[in-house]
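In: quick one: sequence plus predicted model below, questions after.
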Amino acid sequence: MIPGYNSITQAFLGTLFTWALTAVGSGLVFVFRSGQRKILDGSLGFAAGVMTAASYWSLLDPAIEMAQSSGFYGANGQWAFVPVAIGFALGSLFVYTADIFIPHTADSPTSIALAFDTEPKRLKDGDISAQEIQEQSGQQKDASLETSGIEGLAVGVGFGAIGKSKSATFESARNLALGIGIQNFPEGLAVSLPLRGAGLSTLKCFW
């Protein structure tokens, strides 16, 4: 994400940045106790807001502007929203289909993450074993890996579209990568904290 480099290098740097923030989020397991759910709740809500804003201003808005300037969607570009809406629907369908056909996403990663504050008590009471908690967190890691591919695609599209329209600028692509990175920050925390609650060592939870 340094001005002057080609789009491939920019996409690589942007993806590397999002990975680094995931690692930083996971590293907070060295700071926070496993029962501090309010921290995770607040960070997930913040990440959702950032990602929603970034997806519109860095992807949807430039896409609509590019469609309008192409001249293919009405004299005044009044139908420019059609290809964007179709792409949005196909992307949503892809994620939904992946959740259905990939076994490890059978349990919602969000529900696993938000349930982490109950796991130490369930572990103590014998309602759940440490192995089961590790398996659940492993499912979340796999689901996070799946979404990372989609996020990498979004970063690549953002940098590849630079210069194609007035809205498709280096700044908008950079902001998209920043938004995805911020969204990944609590995702790393959501993976490491449940493992800590299961009694694993802090270092193992981080890796």
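Out: Happy to help now that I have it.

In: switch to C-alpha atoms for all contacts and neighbour counts from now on
Out: Fine.

In: can you give me the helices in the protein?
Out: Secondary structure of the chain, counting by DSSP state H: helices at 7-27, 37-55, 61-70, 81-101, 109-114, 119-125, 130-160, 170-197, 202-206.

In: could you list the buried residues of the second one?
Out: Of the residues in helix 37-55, 37, 40, 43-44, 47-48, 50-51, 54-55 count as buried by neighbour count, 16 or more other CA atoms under 10 Å.

In: just the helices of the chain: most buried one?
Out: Of the helices of the chain, the one with the most neighbours on average (mean count of other CA atoms under 10 Å) is helix 170-197, at a mean of 26.

In: who are the packing partners of that helix?
Out: helix 7-27, helix 37-55, helix 109-114, helix 119-125, helix 130-160, helix 202-206 (3 or more CA pairs under 8 Å, 6 or more residues apart in numbering; DSSP states H and E).

In: now the ones you listed in a markdown table, with distance to residue 194?
Out: What follows is the helices and strands packed on helix 170-197, written out as a markdown table (distance: least, CA to CA, whole Å):
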| stretch | distance to residue 194 |
| --- | --- |
| helix 7-27 | 11 |
| helix 37-55 | 10 |
| helix 109-114 | 7 |
| helix 119-125 | 7 |
| helix 130-160 | 7 |
| helix 202-206 | 9 |
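
In: closest to residue 90 out of these?
Out: Smallest distance to residue 90 across the helices and strands packed on helix 170-197 (CA to CA): 12.8 Å, for helix 130-160.

In: other SSEs contacting that closest one?
Out: So helix 130-160, by 3+ CA pairs under 8 Å, 6+ apart, packs with helix 7-27, helix 109-114, helix 170-197.

In: okay, one more to line up with it:
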Amino acid sequence: IAQVMVSTFAGYGFARFKFFGKNLIFGLLMLTLLMPPQAILVPLFLTFKYFSIGPIQINLLNTIWPFIILSLTGLNLKGGLYVFMMRQYYRGLPKELEEAAYIDGAGAFKTFFYIVLPNGIPLMVTIFLFAFTWQWSEAIYTPLLLPNIQVLTRLMLNVISPNRDIDPAYLSVIKNTAGLFTIFPIIVVYLALQRYFIKGIERSGIVG
């Protein structure tokens, strides 16, 4: 949810406001989509293992805080894609809606929360589905930041890895069952939000 809100604010800022270095910052943000996750594993690990707040140094590994910090700063998994999607949507939103609100005396924040934000709900739901799906089955950042906690991705990797002591037929049943348990929550969430997902994809501008 935090990642959705940060992407919404950032996308609206890139779409509507002019500020120094706007194109450069947006270009750097897009470059994060081309960077393989393996390239930042060591810096990410060291950052949260020796996380500093002034003179105080805290080890944030094996806690939920690294994921919260990454979400609030827009640096979580596929964060650049979400900002791009929101930017494309807000660029296509008629400015007359905001101008009418300004004429009626609404300020920038009131216009955003009462006019702009409600129109972006389908795309926000789409981003939530993307974030939930990728984070649910993510197998790079999660084992790195939660090394001593048995999470779903680590258990899945243990099941998938070959084991000669188990009968191949029985192992196949275990793999299929594990795969079903993995995708079942995603299917449920998608079916519940399918209507918003389709609308969000249509409005994001990423389809032909």
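Out: The structure has been received and is ready for your questions. This one's a predicted model, so the numbers in the text were calculated from it and none came from an experiment.

In: quick check: TM-score for this pair?
Out: Here the TM-score for the pair of chains, by TM-score structural alignment, normalised by the length of structure 1, is 0.31; 96 aligned residues with a CA RMSD of 4.7 Å.

In: mind putting the helices and strands packed on helix 130-160 of structure 1 in CSV, distance to residue 139 of structure 1 included?
Out: Formatted as CSV, those follow (distance: least, CA to CA, whole Å):
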stretch, distance to residue 139 of structure 1
helix 7-27, 16
helix 109-114, 7
helix 170-197, 10
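
In: and residue 83 of structure 1, which of those helices is closest to it?
Out: Of those, nearest to residue 83 of structure 1 by CA to CA is helix 170-197, at 20.3 Å.

In: please enumerate the strands of structure 2.
Out: 51-53, 56-58 (DSSP state E).

In: can you put those strands in TSV and add distance to residue 131 of structure 2 and mean neighbour count?
Out: Below are these laid out as TSV (distance: least, CA to CA, whole Å; neighbours: other CA atoms under 10 Å):
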stretch	distance to residue 131 of structure 2	mean neighbour count
strand 51-53	25	12
strand 56-58	27	11
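
In: and those as TSV, adding distance to residue 110 of structure 2?
Out: Putting the strands of structure 2 into TSV (distance: least, CA to CA, whole Å) gives the following:
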stretch	distance to residue 110 of structure 2
strand 51-53	34
strand 56-58	38
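
In: which of these sits closest to residue 192 of structure 2?
Out: Going by CA to CA, the one of those nearest residue 192 of structure 2 is strand 51-53, 38.5 Å.

In: circling back to that earlier point, figure out which of the helices and strands packed on helix 130-160 of structure 1 is closest to residue 66 of structure 1.
Out: So among these, helix 170-197 is nearest, using CA to CA, at 14.1 Å.

In: contacting residues around stretch 12-32 of structure 1?
Out: Contacts of stretch 12-32 of structure 1 with the rest of the structure, by CA atoms under 8 Å, 6 or more residues apart in numbering, involve 1, 152, 155-156, 174, 177-178, 180-182, 184-193, 196, 202, 205-206.

In: change it to 6 Å
Out: 1, 152, 177, 181, 184-186, 188-189, 192, 206 (CA atoms under 6 Å, 6 or more residues apart in numbering).

In: go on, stretch 110-129 of structure 2?
Out: 196-197, 199-200.

In: which single one of those residues is nearest to residue 11 of structure 2?
Out: The closest of those, once distances to residue 11 of structure 2 are taken by CA to CA, is residue 200, at 14.4 Å.

In: from residue 179 of structure 2, how far out is the residue lying closest to that closest one once chain neighbours are set aside?
Out: Spatial nearest neighbour of residue 200 of structure 2, excluding adjacent residues (CA to CA, 6 or more residues apart in numbering): residue 123 at 3.8 Å. According to CA to CA, to the nearest Å, residue 123 of structure 2 stands 28 Å off from residue 179 of structure 2.

In: quick one: which of those two has more around it?
Out: residue 123 (25 against 14; other CA atoms under 10 Å).
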